[in-house]
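Any chance you could fold what I've pasted below:
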Amino acid sequence: MSDVTGYMPQPSQPRLSLPVGACDCHTHVFGPQSTFPYADNALFRPQDAPKEVLFALHEHLGIDRCVIVQSGCHGFDNSAMLDAMKARPGQYLGVALAPVDISEASLAGLAEQRVRGIRFNFMPHLDAAASPEEIVAFSRRLEKYGMHLQVHLHHTLIKSIGETLQQAATPVVIDHMGRIDASQGRDQAAFNALMTLMENERFLVKVSGCDRASALGSPYTDAVPFAQKLVKHFPDRVLWGTDWPHPNLKGGPPDDGILVDILEGIAPDPLHRKALLVDNPARFYDF
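Below is the predicted model of the structure:
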């Protein structure tokens, strides 16, 4: 466990103008710890990244809507996320962390507050809250609330866990392109497994995390082609997010202005870019 360096306080001004209604489908809020303390068993303890800084970032980047994803440092206490959502009603929705044995009343309460899904982690640095089989069973409870599964998994697990998740009763969102490693080349087994998984219309994928996938660093030219291919082949089932404030990222935080500008490479067709940023989030999250 260690303190984690946070976001870049003054990101560059993007050259790219985003379409009206653009959505950042993957951000977090951390703390402030004086109000929303971290879980006692938190595996990482980032610096505060409160809602006010997130709102200012989105104004700077030209982003109108957002999906806040609950972070493991707060455990199953979704209070910081819900507080940020309430400050921007209708514009900011959420994806929570919850155990598969969450009470029906608590699950209904999250849905009523416009939490749109529940996230599960399968990454070495994070605790796995349930097995893939348990998650599939849990999806049947989510279905009646119109909620979805979101999974954050290591690239070596795309094929094995993906096969199980095809039995889910709800849509399944794959985070950060399945955490592929761009250094392994464009014909790597993990990305091929992701492309195969996406043939199932139950799945969506976030073409976020180029900064995490890249071996070359900014502007992530080795990682952008993977995102571009997903957008080209599955234009109606791709989502995008900054992943601000970029937790657990070695080498320091990226420039969020650059993350916006590489959208020209990720989605060079303006119609695909509008679908990625506006139409798909509006439809899927029901803004």
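
all contacts plus neighbour counts: C-alpha atoms, from now on.
Fine.

which is the next helix or strand following the helix or strand hosting T196?
In the assignment (DSSP states H and E), T196 maps to helix 189-197. The helix or strand immediately downstream of helix 189-197 is strand 203-206, counting by DSSP H and E.

how distant is the helix or strand following that following strand from the center of its chain?
Sequence-wise, the next helix or strand beyond strand 203-206 is helix 210-213, with elements assigned using DSSP H and E. Centroid separation between helix 210-213 and its chain, computed with CA atoms, centre = their mean, to the nearest Å, is 13 Å.

Another for comparison:
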Amino acid sequence: MSAFIADADWLCFDPAPSKPDFTPPPGAVDAHCHVFGPGDVFPYAPERKYTPCDAGRDQLYRLRDFLGFDRNIIVQATCHGTDNRAMIDALAHSKGKARGVATVGADISAGEIAAMHAAGVRAVRFNYVRRLVDPRPDAHYRAIIDRIAAHGWHIVIYFEAADLAEKWAFFTSLPITIVVDHMGRPDVTKSPDGPEFAQFLRFMEHGNIWSKVTCPERLSKSPPPGYDDFVPFARAVVDRFPDRVLWGTDWPHPNMNMVGHMPDDGALMDIIPRIATNADLQHRLLVANPMRLYWPEEVDA
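Just a heads-up that it's a prediction; the model follows:
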């Protein structure tokens, strides 16, 4: 029996999602997903703020094949802290079809970074969501950026809409490619033409900023499977910044107990043509953009 028992209110991923009507283009990349454990092999961090159900690499890759993706970007889960072994193990078993986003400390060595790069890591993630982590001072993150610069890595930032104004000066000062998780978690009950989302679109006008147009199941107040209030926000970002957007499943959908339901991954796929409304936009979102960011050596070959 596992030494780690999931939180009593934890919602585990759907083991039998529906087959989506939408077929992704060849070479499509699920650009935001996670692996959890299994905890007996890759223990969860003592400082974690949640304990999930196990959701390992084999389950992730079965979902990839079922949905019609070719590749994955695996983002280090906060429940594993800075112990990236579960994510790196998933990369090692991907046959070159996955890249990773790590969580690291400011004391990480050049040798450790080089080893992670060889394993397929191409970015680090900075999480500012206070219910999940305790954010650090700006100097902590700048030290990490200085250490990863030699390998050409980018950073992924996760924050909530209300945090953008506070962190604006810091984020816009960074001389590095920045990928924003989930459009900065906008309040989708408000107008996509309103001042709050306009601030995010101004942020995106900086040419080094990318965004994941992800997580309708997490952001929406509309019922599934349509998540209708999410669609105009994501469509606005895709239409305006088609070469700097990514899409991912967010499997296995952590902390959905806070929302109250576990999504059907097949139904989530069927939102893609509603936010990327033609084949060209879909190819950029799912193939060209993630390949350029995570496998540039194949794009430039």
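
hang on, the earlier thing: what's the helix holding T196 of structure 1 aligned against in structure 2?
Per TM-score structural alignment, the counterpart of helix 189-197 of structure 1 in structure 2 is residues 195-203.

mind listing the helices for structure 1?
Under the criterion DSSP state H, structure 1 carries helices at the ranges 51-61, 79-87, 104-112, 132-143, 158-165, 189-197, 210-213, 224-233, 256-261, 263-266, 270-274, 280-285.

by contact count, what packs against the last one?
Which is helix 280-285 of structure 1. Applying 3 or more CA pairs under 8 Å, 6 or more residues apart in numbering; DSSP states H and E, one finds that helix 280-285 of structure 1 contacts strand 238-239.

which residues sit against the strand it packs on?
25, 204-208, 230-231, 276-277, 280-281 (CA atoms under 8 Å, 6 or more residues apart in numbering).

what's the mean gap between it and the aligned bit of structure 2?
By mean CA distance after the TM-score superposition for structure 1, the fitted strand 238-239 of structure 1 averages 0.4 Å away from its aligned residues in structure 2.

whereabouts in structure 2 does that strand align?
Using TM-score structural alignment, the residues of structure 2 aligned to strand 238-239 of structure 1 are 245-246.

Just want the most central residue of structure 2.
In structure 2, the residue lying closest to the centroid (CA atoms, centre = their mean) is H32, at 3.4 Å.

and it, what pairs with it in structure 1?
So, by TM-score structural alignment, H32 of structure 2 is matched to H26.

the strands in the stretch 1-150 of structure 1, which residues?
3-4, 23-27, 45-46, 65-69, 92-96, 115-122, 148-153 (DSSP state E, counting those that start in this stretch).

Can you lay out these as a markdown table showing distance to S12 of structure 1?
Shown next, in a markdown table, are these (distance: least, CA to CA, whole Å):
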| stretch | distance to S12 of structure 1 |
| --- | --- |
| strand 3-4 | 22 |
| strand 23-27 | 17 |
| strand 45-46 | 22 |
| strand 65-69 | 20 |
| strand 92-96 | 23 |
| strand 115-122 | 30 |
| strand 148-153 | 28 |
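
looking at those strands, which is closest to N248 of structure 1?
strand 3-4 (6.5 Å; CA to CA).

In contact with I266 of structure 1, which residues are there?
224-225, 227-228, 231.

circling back to that earlier point, wait, which of the helices of structure 1 is closest to V4 of structure 1?
helix 210-213 (15.3 Å).

That closest one maps to which residues in structure 2?
With TM-score structural alignment as the criterion, helix 210-213 of structure 1 aligns to 216-219.

what's the mean gap between that stretch and the aligned bit of structure 1?
Counting by mean CA distance after the TM-score superposition for structure 1, stretch 216-219 of structure 2 comes out at 1.3 Å.

For that stretch, give me every contacting residue.
185-188, 224, 227, 230-231, 256, 259, 263, 268.

Could you rerun that using 7 Å?
185, 188, 227, 230, 259, 263 (CA atoms under 7 Å, 6 or more residues apart in numbering).

Who wins on neighbours among the residues you listed?
F230 (26 neighbours; other CA atoms under 10 Å).

could you measure that residue against H151 of structure 2, distance?
35 Å (CA to CA, to the nearest Å).

again, but for V237 of structure 2
29 Å.

between these two, who's got more neighbours?
V237 (22 against 13).

Which residue in structure 1 aligns with A236 of structure 2?
Using TM-score structural alignment, A236 of structure 2 pairs with K229 in structure 1.

Would you mark the buried spots in stretch 12-24 of structure 1?
13-14, 18, 21-24 (16 or more other CA atoms under 10 Å).

typo on my end, stretch 170-180 of structure 2
Along stretch 170-180 of structure 2, these residues count as buried under the neighbour rule (16+ other CA under 10 Å): 171, 176-180.

farthest pair in those residues?
I176 and V180 (12.6 Å).

ok, back up a step: and which of the buried residues of stretch 12-24 of structure 1 is nearest P268 of structure 1?
Looking across these and measuring by CA to CA, the closest to P268 of structure 1 is L18, at 12.8 Å.

which residues does that closest one contact?
Here L18 of structure 1 is in contact with G62 (CA under 7 Å, 6+ apart).

what's the distance between it and S208 of structure 1?
16 Å.

repeat for I102 of structure 1
Applying CA to CA to I102 of structure 1 and S208 of structure 1 gives a distance of 29 Å.

between those two, which one's more packed in?
Higher neighbour count among I102 of structure 1 and S208: S208, with 27 against 12, using other CA under 10 Å.

now that one, nearest residue through space, not along the chain?
Leaving out its chain neighbours, the residue that sits closest to S208 of structure 1 by CA to CA, 6 or more residues apart in numbering is H176, at 4.7 Å.

superposed on structure 2, where does stretch 132-142 of structure 1 end up, distance-wise?
With mean CA distance after the TM-score superposition for structure 1, stretch 132-142 of structure 1 averages 2.9 Å from its match.

any idea how far that stretch is from the chain center?
20 Å.

Now do stretch 80-93 of structure 2: which range of structure 1 does it align onto?
Stretch 80-93 of structure 2 maps onto residues 74-87 of structure 1, going by TM-score structural alignment.

on that earlier part again, pick the one among the contacts of stretch 216-219 of structure 2 closest to N84 of structure 2.
Nearest to N84 of structure 2 among the contacts of stretch 216-219 of structure 2, with distances taken as CA to CA, is R185, at 25.0 Å.

That closest one -> structure 1?
Under TM-score structural alignment, R185 of structure 2 pairs with R179 in structure 1.

what about the nearest residue to its match once chain neighbours are set aside, distance to Q184 of structure 1?
Once flanking residues are discounted, R179 of structure 1 sits nearest to H155: 5.3 Å by CA to CA, 6+ apart. Applying CA to CA, the value for H155 of structure 1 to Q184 of structure 1 is 11 Å.
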